[in-house]
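Colleague: I would like to see how this sequence folds:
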Amino acid sequence: MFAVAYGLWKQPIDANIFGIQANYQGQLRIPFACHVRYPISTVPLDVSFHQFAQLPAELQLRVLQFCDKPTLFRLMQTSSFIRREAMKLFFADPETWYCVDGDWLKEGGHPTDGIHDIDFLRRIERLSIELSSITAPQWKDEHIRNLWRRVQCLFPLAKYVMLVDTYRNYSEDRHLKNWSIASGPSQPEKRFCQLCPQNISVFLSILHGPFYGRLERSLWRRVSIQEDSNETQELDQCESHPGPSIIVPHKPFRGRVGTLLKIREEGWAITDQQTALEVFQNAAVERHHFHERHEPFGCPAPDCDAWFERPEEYTTHMATSPLTHPKIVSVPEPYQSLFTDAKKRLEQQELLHVERLESYVQWIGEWGSEQQKLAEKELLHELEQDSLHVQEETLIFTRMWFDHMYPWQCVESTKEYIQEVKTRAKSE
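Modeller: Predicted coordinates:
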């Protein structure tokens, strides 16, 4: 969790953290269901306004402009007029960025390989693409242009695109302790932005900081510079970075393929929610000691004499310390019940997950068996026939699809994981 965002301790730590996810770097991601749910403290009253549709159209539009995102989302389920206008406002929100997997786009962005709701993608105006290999040597101009063409095809309304470089190489130094990640964009990152279509405003989000320290993100935007008769494109650093991106809603999970996709995604979601809880635990500790007060404290880890005088020091320490530190976080008393409830929810989710996983593993059979080959044929037939997966495109199927989707290629370790979760649930 070496790239946890700064300032989380300033935000309220309440039941709204349920469901939020964080990647292995500790950066938060908000599932769409959390994005459109009402905050716990502002749940609307159960009232109705039947006369709304009788108001003049201009008054209806004026009212919609004051609605928050959860309300707009619910209005999108009503009459055609209100749905259309609410949808415009909902997707035009300047603070909302929807994130998708850049590796999926790199491989062609085919509906068969992805889990995103394709119809939803077509409405996105602000898109965040998370790429772990921007600086890799295989990215030639042709490959970059192909990725941008795929973006324009899948996201026809995208006006703003943020490339999020999730991994950057460290600059070389004779002494390892002095290694660091450069604070400015690299040439490959600049090339990605230069080749972006001109009708799209492109941004670049990059990590920078010391090798053994907590990293930060900076945001850069492509700008055109006119010098005499020549126009060049450069990247200009922005003053602030957007908040957590929204995870695009999934396409419906149905059939055997849907069950397979659901198992895979809920496994990742549980892991990412566990990481997010660690992030919020650290924020809760800092908020308890430094929000409207100043109470320095020491690290609760055994044999660690670190002392924290200011906000962010504790989170930085936990993000860059040995892996044993996050496991012994002592949550302040005002937050104990909140995190106890959150952990119980996750345990229940994981138990349901392994029950589905166990049932599916039994259906698949042993790797390489005749049962497994028959199961593959059934999955392939469903992929070919169900429009949910092909989306009016020719099915592109390779051996990699099965290899990538199976969470149980190592059958024994999968069975051990299932048994471990079931045993833990019984003991509690």
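Colleague: rest of the way, CA atoms for contacts and neighbours
Modeller: Fine.
Colleague: what is the neighbour count of residue 168?
Modeller: The number of residues packed near residue 168 is 18, by other CA atoms under 10 Å.
Colleague: which residues touch it?
Modeller: 132, 135, 181, 206, 207 (CA atoms under 8 Å, 6 or more residues apart in numbering).
Colleague: mind checking the SS state of residue 112?
Modeller: The assignment at residue 112 comes out as coil when based on DSSP: H, G, I helix; E, B strand; the rest coil.
Colleague: for residue 419, give its distance to residue 350.
Modeller: 12 Å (CA to CA, to the nearest Å).
Colleague: with neighbour numbers in mind, choose between these two.
Modeller: Neighbour tally, residue 419 and residue 350, criterion other CA under 10 Å: the higher count belongs to residue 350, 21 against 14.
Colleague: another for comparison:
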Amino acid sequence: MFTPRERTGDPLLPFHLFVKPQAPATDVTRPTMFPMFNNLPPELQLRLLGLCDAPSLYQLMQTSSAVRAEATKMFYARDDVWYTVRVEWLLDDSGYPGPVWHSTQFAKLVQQVEVDFIWLHGEFSDAGSSEPRAHIRIQRLWETLIQVFPSAKRVLLYEKKHREKAIPLEQVYEAVIRGCPPNLAALICTREYVTDYRICERHFWRYSANAGFTTIPLVPSSIDRVLLPKKKFTGLLGHYQRHLMRREHLTLRQRGLKQAYIDAAERQILEEVEEQGLLCPYNGYETKIFQPGQWLLHTWDTYPPHDEVTDTSQHYFFIVYQPVVGLRQEATSALDTAQVAFRKDAQEFLDELIQRQTDFGTRGGEKYHQSVANARHQLEHDPDYAHEGPVEKCTTYDWLVRIFGNG
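Modeller: Predicted coordinates for the structure are as follows:
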């Protein structure tokens, strides 16, 4: 019905949705067993497995001992799936498992990795100068990446900051790509303005020493961007990281709902005012839209975004797009139902946070001091929550106390 999305409007799927079967069988008489599969020639077995989508392969990995090895191999080898991580985890946290809520064991098998940057140039801005800092960070990026993703074969460096069209990629991008280990294929993805409406499109770049950077015909809609699956949550830190995971999933949902509502509104309005075009109804924007999809992209790429903040309590806010008045009910009834479910889940999330804060205790109290001691002990002794530095310099500890301890 709608796809979870990032602030940029790009689809990003939580792992549990990515591997969820798309259309479960409704016919109870439909066979669910294939007892003759093992009697087929090996090449035909492989051919049948090759026709399976990612959810089917994942189910076979969990349930079928006969084909588990081949299904696992095919699942991780899919070239249309990129697993995303933030560059801060690789550069600033050195790939330690403690700062992240995803499974670092799963990461060891991933073959395609997308590293997300807000601004790639800013992370390595002195790579073309005599200063050593950027070169050290480039080296750390690649060393950490191959340590955390030892099975990786392809890496996509995705820069979220918009660029003006037709400006060549600077020397810093070349320096980053040149640092890539020879056993990895590295690409860069940029977002570039293409119209006066401040609408962006994504471009994919490959680098070679002879030709420099050249664009490649990779269509964004043909790939899946997926979050790594969750780790096993244990102890107080597990409660905290489960909280972070739920927050991220809810944020992706609300942005997916926003796109779906805007898309429905745009289609209807353009049908009604085809010749005159659609003037953006938000104050301060003289944008006129004539083609389907333009208003949608405009709303993502403007600042401030066309949203309404509905809750700013508990350090967080969830944005719920307010549907345009006059939309046909048949176009939005399913979305309205989804928005009700989203509001319910968001409220449950906030209620659970309040309970966690109560359980943590009031600053200065005995319960509070015990919670702090438990968090420190887990950070120091639990390998799933290991950090590079001491607890005193650990951002996970700092933010746990701020959020659960109302610090």
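Colleague: now, of the contacts of residue 168 of the first structure, which are buried?
Modeller: 135, 181, 206, 207 (16 or more other CA atoms under 10 Å).
Colleague: test my guess that the second one contacts residue 208.
Modeller: Yes - applying CA atoms under 8 Å as the test, residue 181 of the first structure and residue 208 come out as touching, 4.7 Å apart.
Colleague: residue in the first structure matching residue 74 of the second structure?
Modeller: Using TM-score structural alignment, the partner of residue 74 of the second structure in the first structure is residue 89.
Colleague: what count of nearby residues applies to its match?
Modeller: So residue 89 of the first structure, with other CA under 10 Å, has 18 neighbours.
Colleague: before we move on, what about residue 394 of the first structure?
Modeller: 11.
Colleague: what distance do you get for the match of residue 74 of the second structure to residue 149 of the first structure?
Modeller: Distance from residue 89 of the first structure to residue 149 of the first structure, by CA to CA: 26 Å.
Colleague: for residue 411 of the first structure, same thing?
Modeller: 39 Å.
Colleague: with residue 345 of the first structure instead?
Modeller: When distance is defined by CA to CA, residue 345 of the first structure is 42 Å away from residue 149 of the first structure.
Colleague: how about residue 346 of the first structure?
Modeller: Using CA to CA, residue 346 of the first structure is found at 39 Å from residue 149 of the first structure.
Colleague: more neighbours: these two, which one.
Modeller: The residue with more neighbours, out of residue 346 of the first structure and residue 149, is residue 346; 18 against 15, by other CA under 10 Å.
Colleague: the nearest residue to that one once chain neighbours are set aside: what's it in contact with?
Modeller: With sequence-adjacent residues excluded and distances taken as CA to CA, 6 or more residues apart in numbering, residue 346 of the first structure is closest to residue 270, at 6.8 Å. Taking CA under 8 Å, 6+ apart, we find residue 270 of the first structure in contact with 346, 349, 350.
Colleague: which SSE is the match of residue 74 of the second structure in?
Modeller: helix 80-91 (DSSP states H and E).
Colleague: after superposition, how close is that helix to the second structure?
Modeller: Superposing on the second structure places helix 80-91 of the first structure at an average distance of 1.5 Å from its equivalents, by mean CA distance after the TM-score superposition for the first structure.
Colleague: ok, residues contacting that helix?
Modeller: Outside helix 80-91 of the first structure, the residues within contact range by CA under 8 Å, 6+ apart are 61, 64, 65, 69, 72, 73, 75, 76, 77, 123, 124, 125.
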